[in-house]
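Chemist: sequence plus predicted model, see below.
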Amino acid sequence: MAEQETTALAPRLAEAIRDKLIAGELKPGQRLSEAALSAGLDVSRNSLREAFRLLTKEGLLRHEPNRGVFVSTPSMASIIDIYRVRRMIECRALANAYPNHPAVARMRVAVESARAARDRKDWGVVGSDNMAFHAAIVDLADSRRLSDFYAQIAAELRLSFGLLHDPELLHAPYVELNAGILSMLEAGDPQAAAAALDAYLMQSERTVLAAFSRMDAKG
């Protein structure tokens, strides 16, 4: 019975840890403490280890024998692949979106929250709002499978952001770009919104890869 409960609980724990990655609460290369996480999530270590196994299989965590479990560090190749997948999923979802879809309201909330966070220079919150904005875009497709898959992509994306040391450069330009994409959609032109998003993602990818290259050159 205990083993069945552990197996049943593990996916929910994995989702909770994935949410922490998306929120930027866990950083690339960080060693995870079983004791702290099991206490914080109020679960047994056995259940937590099963969740670790699932996230390791997804590539979000890595296990090092005799050392423990660590948050994965994205490579340049994985960043390129993440953006390729984002363009395929997000631009298609946006191009076929209904302007009055419930997810559009979540996009609006994310934009307004990001603007407020930008004004107080809280770049961590701006980053989280940006993630929420793009998750809402995927939700426009009305596919639970796509939304679940995107959660993994979003976690990997936030890890790549965590490698960079200039969050203002990374996030500030995209607050108003998000607002512009939202305005196009609300005005009933999802095709224009999708084209703007495609250009936006190209720009974002170049920014992340350039910063990654500078970091790599410095060792």
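Modeler: Structure received.
Chemist: okay, CA-based contacts and neighbour counts for the rest of this
Modeler: OK.
Chemist: list the contacts for A93?
Modeler: I137, V138, D139, L140, A141 (CA atoms under 8 Å, 6 or more residues apart in numbering).
Chemist: if we use 7 Å, what do you get?
Modeler: I137, V138, L140, A141 (CA atoms under 7 Å, 6 or more residues apart in numbering).
Chemist: hmm, the first one is touching N96, no?
Modeler: No. With contacts defined as CA atoms under 7 Å, I137 does not count as touching N96, sitting 10.6 Å away.
Chemist: which one's more surrounded, the two?
Modeler: Between I137 and N96, counted using other CA atoms under 10 Å, I137 has the larger neighbour count: 24 against 14.
Chemist: other residues contacting the helix or strand hosting that one?
Modeler: Secondary structure from DSSP states H and E places I137 in helix 123-139. Applying CA under 7 Å, 6+ apart, the contact partners of helix 123-139 are 23, 89-90, 93-94, 103, 106-107, 110, 113-114, 117-118, 147, 154, 167-168, 171.
Chemist: now swap in stretch 37-46 and tell me
Modeler: By CA under 7 Å, 6+ apart, stretch 37-46 touches T6, E34, L48.
Chemist: which residue sits closest to the residue nearest the centre of the chain, ignoring its sequence neighbours?
Modeler: Centroid-nearest residue in the chain: A154, 2.4 Å away (criterion: CA atoms, centre = their mean). If you skip the residues right next to it in sequence, A154 has I22 as its closest partner in space, 6.1 Å away by CA to CA, 6 or more residues apart in numbering.
Chemist: quick check: E156 vs A77, distance?
Modeler: Distance, E156 to A77, by CA to CA, to the nearest Å: 12 Å.
Chemist: so for the two, which sits in the more crowded spot?
Modeler: Using other CA under 10 Å, the more surrounded residue of E156 and A77 is E156, with 25 against 9.
Chemist: secondary structure class of that one, three-state.
Modeler: Following DSSP: H, G, I helix; E, B strand; the rest coil, we place E156 in the helix state.
Chemist: quick one: contacts for it?
Modeler: L60.
Chemist: try this one next to it:
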Amino acid sequence: MPMNEALQGIADGGHAAHAHTGAWVAGVLRARISAGQLPPGSKLSEQKLSEALGVSRNTLREAFTVLAGESVVQRIPNRGVYVAAPGPDDVREIYRVRRLIEPAAVLWGDIDEAALTGLEAIMAKAQAARTAASVQGMADANQDLHKALVALSGSFSLNDLMEKVLAEMRLVFHAMGPTPDFHSHYVDRNVALVAQLRAGQRDEAAAGLRRYLEDSEQELLVHLGAAPSPGR
């Protein structure tokens, strides 16, 4: 998506009561990155973002500091601030977090009929995207599913953490754009996971999800030309 369109989307979102704070601006930008609207390498113009969000440049710089600490943006001296392109070490850290929180949410989260229906609706979109050969659609559905899995925990803190992880994951997925099979073959695994949850097979689902995350990490590392993680 062109930068101007992404910024318009930010402006159209309206201001929350706690707008004009660095944390709020960081959240808005993080959500846009997680949605794939600001790809790796995008330069984040202070002037354009300040105008779109109606905030001062100092507030925007506070947001950049927050996002830089999360490895979502990168400050390059004398050039500006850019959306980051995660490397192998970033991928390993992302998956360390994911292997801890996602299987735990599947094991002990609150899985009711509404949650199951929501998960199944996401997978219907994923299957439709695969049929249409839409890499973007499959990536979107994947993000939505894993966000929904963590939401089963009922924890606002874990949801916030997962939002940060998904923003980084979107940047990682961008590197896999020329490899549509990376996304397509995980659709069936996601469908199987949701089916296990529907059947009440939490232990099996959690174990399968951990293997899924290990396989995904290794595939990404190979694509990035990095050595596989030890012991996996």
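Modeler: Happy to help now that I have it. Computed from a predicted model, the values in this text were never measured in an experiment.
Chemist: could you get me the TM-score between them?
Modeler: The TM-score (TM-score structural alignment, normalised by the length of the first structure) is 0.86; 210 aligned residues with a CA RMSD of 2.2 Å.
Chemist: sorry, back to before: the residue nearest to A154 of the first structure pairs with which position in the second structure?
Modeler: Using TM-score structural alignment, the equivalent of I22 of the first structure in the second structure is S34.
Chemist: my read: that match touches R170, true?
Modeler: Yes. Contact criterion CA under 7 Å: S34 of the second structure and R170 qualify, at 5.5 Å.
Chemist: okay, strands next: where are they in the second structure?
Modeler: Using DSSP state E, the strands of the second structure run over 73-76, 80-83.
Chemist: could I get these as CSV with distance to P39 of the second structure and mean neighbour count?
Modeler: Listed next are these as CSV, based on distance: least, CA to CA, whole Å; neighbours: other CA atoms under 10 Å:
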stretch, distance to P39 of the second structure, mean neighbour count
strand 73-76, 11, 18
strand 80-83, 7, 19
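Chemist: mind putting those strands in CSV, distance to G27 of the second structure included?
Modeler: As requested, those are exported to CSV (distance: least, CA to CA, whole Å):
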stretch, distance to G27 of the second structure
strand 73-76, 13
strand 80-83, 14
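Chemist: what's near enough to touch the closest residue in space to D110 of the second structure that isn't next to it in sequence?
Modeler: Closest residue to D110 of the second structure apart from its sequence neighbours, by CA to CA, 6+ apart: L152 at 5.3 Å. Going by CA under 7 Å, 6+ apart, L152 of the second structure touches A105, G109, D110, I111.
Chemist: narrow those residues to those in helices?
Modeler: Using DSSP state H, A105 are the members of the contacts of L152 of the second structure that sit in helices.
Chemist: against the second structure, where does the helix holding I137 of the first structure fall?
Modeler: Going by TM-score structural alignment: helix 123-139 of the first structure matches residues 135-151.
Chemist: what's the average distance of the matching stretch to the first structure?
Modeler: Aligned to the first structure and superposed, stretch 135-151 of the second structure gives a mean residue distance of 0.8 Å (mean CA distance after the TM-score superposition for the first structure).
Chemist: just the helices in the second structure please.
Modeler: According to DSSP H, the helices that the second structure contains are 3-12, 22-34, 46-53, 57-69, 88-108, 113-131, 135-151, 156-175, 180-198, 202-223.
Chemist: to V81 of the second structure, which of those lies closest?
Modeler: helix 57-69 (7.7 Å; CA to CA).
Chemist: list the buried residues of the closest one.
Modeler: Within helix 57-69 of the second structure, the residues that count as buried by 16 or more other CA atoms under 10 Å are T59, L60, R61, E62, A63, F64, T65, V66, L67, A68.
Chemist: L7 of the second structure is nearest to which of the strands of the second structure?
Modeler: strand 80-83 (13.9 Å).
Chemist: could you tell me where that closest one falls in the first structure?
Modeler: Using TM-score structural alignment, strand 80-83 of the second structure pairs with 68-71 in the first structure.
Chemist: list of residues touching the matching stretch?
Modeler: Under CA under 7 Å, 6+ apart, the answer for stretch 68-71 of the first structure is K27, P28, G29, Q30, R31, L32, L60, L61, R62, H63.
Chemist: can you redo the helices of the second structure as a markdown table with distance to Y82 of the second structure?
Modeler: Listed next are these as a markdown table, based on distance: least, CA to CA, whole Å:
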| stretch | distance to Y82 of the second structure |
| --- | --- |
| helix 3-12 | 12 |
| helix 22-34 | 11 |
| helix 46-53 | 11 |
| helix 57-69 | 10 |
| helix 88-108 | 16 |
| helix 113-131 | 30 |
| helix 135-151 | 22 |
| helix 156-175 | 12 |
| helix 180-198 | 26 |
| helix 202-223 | 22 |
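Chemist: G59 of the first structure pairs with which position in the second structure?
Modeler: Using TM-score structural alignment, the equivalent of G59 of the first structure in the second structure is S71.
Chemist: in stretch 168-175 of the first structure, what's buried?
Modeler: So, applying 16+ other CA under 10 Å, buried residues of stretch 168-175 of the first structure: L170, H171, A172, Y174, V175.
Chemist: stretch 212-227 of the second structure too?
Modeler: Y212, L213, E214, E217, Q218, L220, L221, L224.
Chemist: excluding chain neighbours, what is closest to the first one?
Modeler: It refers to Y212 of the second structure. R189 (7.6 Å).
Chemist: thanks again, I'm all set now.
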